[in-house]
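*Asks:* got a structure for you, letters missing:
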């Protein structure tokens, strides 16, 4: 093993640690964002029936009318849209102060726990053994250097 290999392993170790840490921070941030959105909706709760216009990978677009007769279609879609299909009517809850913020009625940030928890778990399930293996290789290299110097 050469010093170059040692350097590559060191960079790989830090890269794996940074990527796994970033995924963890992003997952926790998403959970806190969902909790914040739920709090905003519950502070000024409005309820309506919405029609699902389109379902895509990144968002589910809905249309609904508020009591003042204005039709709203949140640009970022509805929160917690799993299981919805285009053309479906669904009960929603929205923030009266910001009708762009809407969620499917009866759903909350708790719906994000399983997907985010799974994402973080599997990230560390891969990163943990990888970090252990790289560290073990680096320690073996240092040991061999110490033995050859002695």
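*Replies:* That came through fine. Quick caveat, the model's predicted, so the values are computed rather than measured. Numbers count the residues shown, from 1 in each chain.
*Asks:* going forward, measure contacts between C-alpha atoms and count neighbours the same way
*Replies:* Fine.
*Asks:* Give me the next element, helix or strand, following the host helix or strand of residue 31.
*Replies:* Per DSSP states H and E, residue 31 falls inside helix 3-43. Stepping forward along the backbone from helix 3-43, the first helix or strand reached (DSSP H and E) is strand 45-55.
*Asks:* how about the nearest residue to the residue nearest the centre of the chain, chain neighbours excluded?
*Replies:* Nearest to the mean C-alpha position of the chain, by C-alpha atoms, centre = their mean, lies residue 27 at 4.3 Å. Once flanking residues are discounted, residue 27 sits nearest to residue 116: 5.6 Å by C-alpha to C-alpha, 6 or more residues apart in numbering.
*Asks:* this is the other structure I want to compare:
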């Protein structure tokens, strides 16, 4: 194996690695933005469903975790609702608190804190792309051609 063959393999491997980094960086950026948009779209659609068939009640917060706030309320007709996914937009709720909620009468599992809407989800949903996109752009730029230019060598002085 000649030095030229080894050098060519190293160059090809470096090019492939840089291309892979660029693909992964672009995919991560697109995925994070797409996910945020889909989350906001889902929140908007759920709010529209609640608005078209709205009931309201006073709910008791039965449990608060990092991911959700569970509530219990009278959904009318003697039905007590305990939505499995909890209440939408639960920021600031504490266990034992009584809070006004709006729910879809046909499906009381769709419930939100009264007065809150999908716009409450904008900041949390966009927080991930706000971090991922700039980091992905830096990784993409670092792996792009032209960034890794060879440092020019200073010729050795030739003795006379």
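*Replies:* Nice, thanks for sending it over. Being a predicted model, the structure only gives us computed values, none of them experimental.
*Asks:* rewinding a little: so where is the helix holding residue 31 of the first structure in the second structure?
*Replies:* In the comparison with the second structure, helix 3-43 of the first structure aligns to the range 12-52 (TM-score structural alignment).
*Asks:* With the flanking residues excluded, which residue is spatially nearest to the aligned partner of residue 94 of the first structure in the second structure?
*Replies:* Using TM-score structural alignment as the criterion, residue 94 of the first structure maps onto residue 103 of the second structure. Using C-alpha to C-alpha, 6+ apart and skipping the chain neighbours, the partner closest in space to residue 103 of the second structure is residue 111 (4.2 Å).
*Asks:* residues of the host helix or strand of that neighbour that come out buried?
*Replies:* In this structure, residue 111 of the second structure sits in strand 107-113 according to DSSP H and E. Using 16 or more other C-alpha atoms under 10 Å as the test for burial, strand 107-113 of the second structure gives 108, 109, 110, 111, 112, 113.
*Asks:* ok, back up a step: look at the match of residue 94 of the first structure and give its secondary structure.
*Replies:* Recorded secondary structure, residue 103 of the second structure: strand (DSSP: H, G, I helix; E, B strand; the rest coil).
*Asks:* just checking, it touches residue 50?
*Replies:* Yes - at 5.6 Å, residue 103 of the second structure counts as touching residue 50 under the criterion of C-alpha atoms under 8 Å.
*Asks:* Mutual contacts of the two, please.
*Replies:* 110, 111 (C-alpha atoms under 8 Å, 6 or more residues apart in numbering).
*Asks:* Same drill for these two, tell me which one is more crowded.
*Replies:* residue 103 (28 against 21; other C-alpha atoms under 10 Å).
*Asks:* Who are the contact partners of that one?
*Replies:* Contacts of residue 103 of the second structure (C-alpha under 8 Å, 6+ apart): 50, 53, 54, 55, 56, 109, 110, 111, 112.
*Asks:* Would you convert those residues into a markdown table that also reports distance to residue 95 of the second structure?
*Replies:* Converted to a markdown table, those look like this (distance: C-alpha to C-alpha, whole Å):
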| residue | distance to residue 95 of the second structure |
| --- | --- |
| 50 | 24 |
| 53 | 28 |
| 54 | 25 |
| 55 | 23 |
| 56 | 20 |
| 109 | 19 |
| 110 | 20 |
| 111 | 17 |
| 112 | 16 |
